[in-house]
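Novice: Could you look at this predicted model? Sequence included:
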Amino acid sequence: MDSGPHDPDDLLGALAAGQVPDEHAGHDHGPTADVSVRPATPEDAPLVTALQLRAWRARGLVTDELLAAIDTSSVTTQWHSAITDPPSSRHRVLTAVAGADVVGFLACAPATDVPLPDTAGDEPVEVLTLEVDTSRTREGHGSRLLAACADLAREVGGTALVTWAAQDDDARTRFLSTAGFAPAGPRRVLDAAGTEVVESCWFAQI
């Protein structure tokens, strides 16, 4: 995405232009809670941990046995540190909220050691993780998190957003494509509970 006129088919561009698409247009769902994206607070750390583990389980990234063995207090401590003591201004944790409820989160940092197209520029920012509560998907929270991340990245000189997605995660890759991301080329193989997961790199100019 560039800083010129936004492509109407580009979700991040539409969000930046204030044209938030209604994923449920034509359906009356009654009153909805106020939704927004804000910087994560220290109090969010345990909520982010619980949300992350639920999302991992729903996406099949961890088994019930492995989930039970995870030290949630340690994970919460790591999130607390990421929120309260980030290494730089480009390390951020954002939360999506609906009313008083934290329903999603995003963590980003400078992208390093990722061979990207020249169009990605010299200062790409990596979306390390983006998760939305399994009970609150298709409400626009993921799109709002990405748009807020793009805004913050631009403020510190970021030139592109970069992220990784499992090749067989059709829902995630469709979402990224709709949000203006394109495959960057690089791939990597991760070990997820003894199962090899092949991930592709995606990027979007900002």
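Specialist: It's in. Numbering: from 1, shown residues only.
Novice: rest of the way, CA atoms for contacts and neighbours
Specialist: Noted.
Novice: State the next helix or strand along the chain beyond the helix or strand harbouring residue 161.
Specialist: Assigned by DSSP states H and E, residue 161 belongs to strand 160-166. The C-terminal neighbour of strand 160-166 among helices and strands, as given by DSSP H and E, is helix 170-178.
Novice: okay, the angle between that next one and strand 160-166?
Specialist: Comparing the axes of helix 170-178 and strand 160-166 via axes from the mean of the first three to the mean of the last three Cα atoms, to 10 degrees yields an angle of 160 degrees.
Novice: Leaving out chain neighbours, which residue sits closest to the residue nearest the centre of the chain?
Specialist: By Cα atoms, centre = their mean, the chain has its centre lying nearest to residue 130, at 2.5 Å. Sequence neighbours aside, residue 106 is the residue nearest to residue 130 in space, at 4.4 Å (criterion: Cα to Cα, 6 or more residues apart in numbering).
Novice: after the host helix or strand of that neighbour, next one along is what?
Specialist: Secondary structure assigned from DSSP H and E places residue 106 in strand 101-110. Following strand 101-110 in sequence order, the next helix or strand is strand 124-132 (DSSP H and E).
Novice: Give me the residues contacting that following strand.
Specialist: Strand 124-132 is contacted from outside by 51-52, 55, 90, 103-111, 141-142, 153, 158-164, using Cα atoms under 8 Å, 6 or more residues apart in numbering.
Novice: buried residues in the one helix or strand residue 55 maps to?
Specialist: Using DSSP H and E, residue 55 sits in helix 45-58. By neighbour count on 16 or more other Cα atoms under 10 Å, the buried set for helix 45-58 is 45-49, 51-57.
Novice: what about versus this one:
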Amino acid sequence: MSTAQVRSARTDDAAEIGRIQRDTWRAAYTDILGASVLDRLDAEDVERQWADAVAHPETGVYLAFEGEFPVGFCVAGPAPEPEVASADGDLPADAARTGLIGTILVEPRWGRRGHGGRLLVAAATGLREQGAERGITWVAQSDSASLAFFRSVGWNPDGTMRTLDTGERTVRELRLTGDLALHLTE
């Protein structure tokens, strides 16, 4: 039986993080984003962007492993004001203590093994260490698997939505929010 673990990513993990992103988006998000968006992903650009994210001092990037194989990742950090503001631009009282889960991706073939939960707990722990008390994330309204995952840990839509234009499709996203005091129950 393989050992599952999560660790903080290093800049030399950027190529693997980029591979996981590209492979997972192709397998799970082509219908949401559109094939042309995925066709335009340049491996070197994606790797460079992930190396920059890993090196950013306020950003936590976490990598999940099944045995020796990287199978998923999560990125988190302080929530920028536009991300945490209400639809009318007002900031909640806890805006400075709100963290953003930018993304959690686990390759579909490695799904349902607890990697997403381990990644979210690691990110939530990192955000709490930075002083965050609450978390937010954005999930495509049509992404039932991700919505179910976040709901399973007590994160729910807060009524705020946004629409993104991928150039091929528009994507409606729901903002979900929840407690960062998460623990694994394995």
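Specialist: That came through, no problem. Please read these numbers as outputs of a predicted model, since none were measured by experiment.
Novice: returning to what we had before: tell me the contacts of the equivalent of the residue nearest to residue 130 of structure 1 over in structure 2?
Specialist: If you follow residue 106 of structure 1 across to structure 2 using TM-score structural alignment, you land on residue 74. When contacts are counted by Cα under 8 Å, 6+ apart, residue 74 of structure 2 touches 60-63, 101-105, 119-120, 123.
Novice: how long is stretch 85-92 of structure 2 from one end to the other?
Specialist: 7 Å (Cα to Cα, to the nearest Å).
Novice: and what of stretch 146-163 of structure 1?
Specialist: End-to-end distance of stretch 146-163 of structure 1 (Cα to Cα): 11 Å.
Novice: Could you tell me where that stretch falls in structure 2?
Specialist: Stretch 146-163 of structure 1 maps onto residues 120-137 of structure 2, going by TM-score structural alignment.
Novice: Flag every buried residue along the matching stretch.
Specialist: 120-128, 132-137.
Novice: what does stretch 109-124 of structure 1 give?
Specialist: 109-111, 116, 120, 123-124.
Novice: In CSV: those residues, plus distance to residue 186 of structure 1.
Specialist: Formatted as CSV, the buried residues of stretch 109-124 of structure 1 follow (distance: Cα to Cα, whole Å):
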residue, distance to residue 186 of structure 1
109, 18
110, 17
111, 13
116, 8
120, 13
123, 17
124, 15
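Novice: follow-up on the earlier one: the inter-axis angle of the helix holding residue 55 of structure 1 versus strand 101-110?
Specialist: 90 degrees.
Novice: so what does helix 45-58 of structure 1 touch, helix or strand wise?
Specialist: helix 64-69, helix 72-84, strand 101-110, strand 124-132 (3 or more Cα pairs under 8 Å, 6 or more residues apart in numbering; DSSP states H and E).
Novice: by contact count, what packs against the longest one?
Specialist: Right, the one you point to is helix 72-84 of structure 1. On a contact count with 3+ Cα pairs under 8 Å, 6+ apart, helix 72-84 of structure 1 meets helix 45-58, strand 92-98.
Novice: Nearest to residue 36 of structure 1, out of these?
Specialist: Taking Cα to Cα, strand 92-98 is the member of the helices and strands packed on helix 72-84 of structure 1 nearest to residue 36 of structure 1, at 5.5 Å.
Novice: Report all helices and strands that the closest one contacts.
Specialist: strand 35-39, helix 72-84, strand 101-110, helix 141-155.
Novice: let's see 7 Å
Specialist: In this structure, strand 92-98 of structure 1 packs against strand 35-39, strand 101-110, with contacts taken as 3 or more Cα pairs under 7 Å, 6 or more residues apart in numbering; DSSP states H and E.
Novice: nearest to residue 194 of structure 1, of those?
Specialist: Per Cα to Cα, nearest to residue 194 of structure 1 of these: strand 101-110, 25.3 Å.
Novice: compared with structure 2, how much does the closest one deviate?
Specialist: When structure 2 is superposed, strand 101-110 of structure 1 averages 0.7 Å from its matched positions, counting by mean Cα distance after the TM-score superposition for structure 1.
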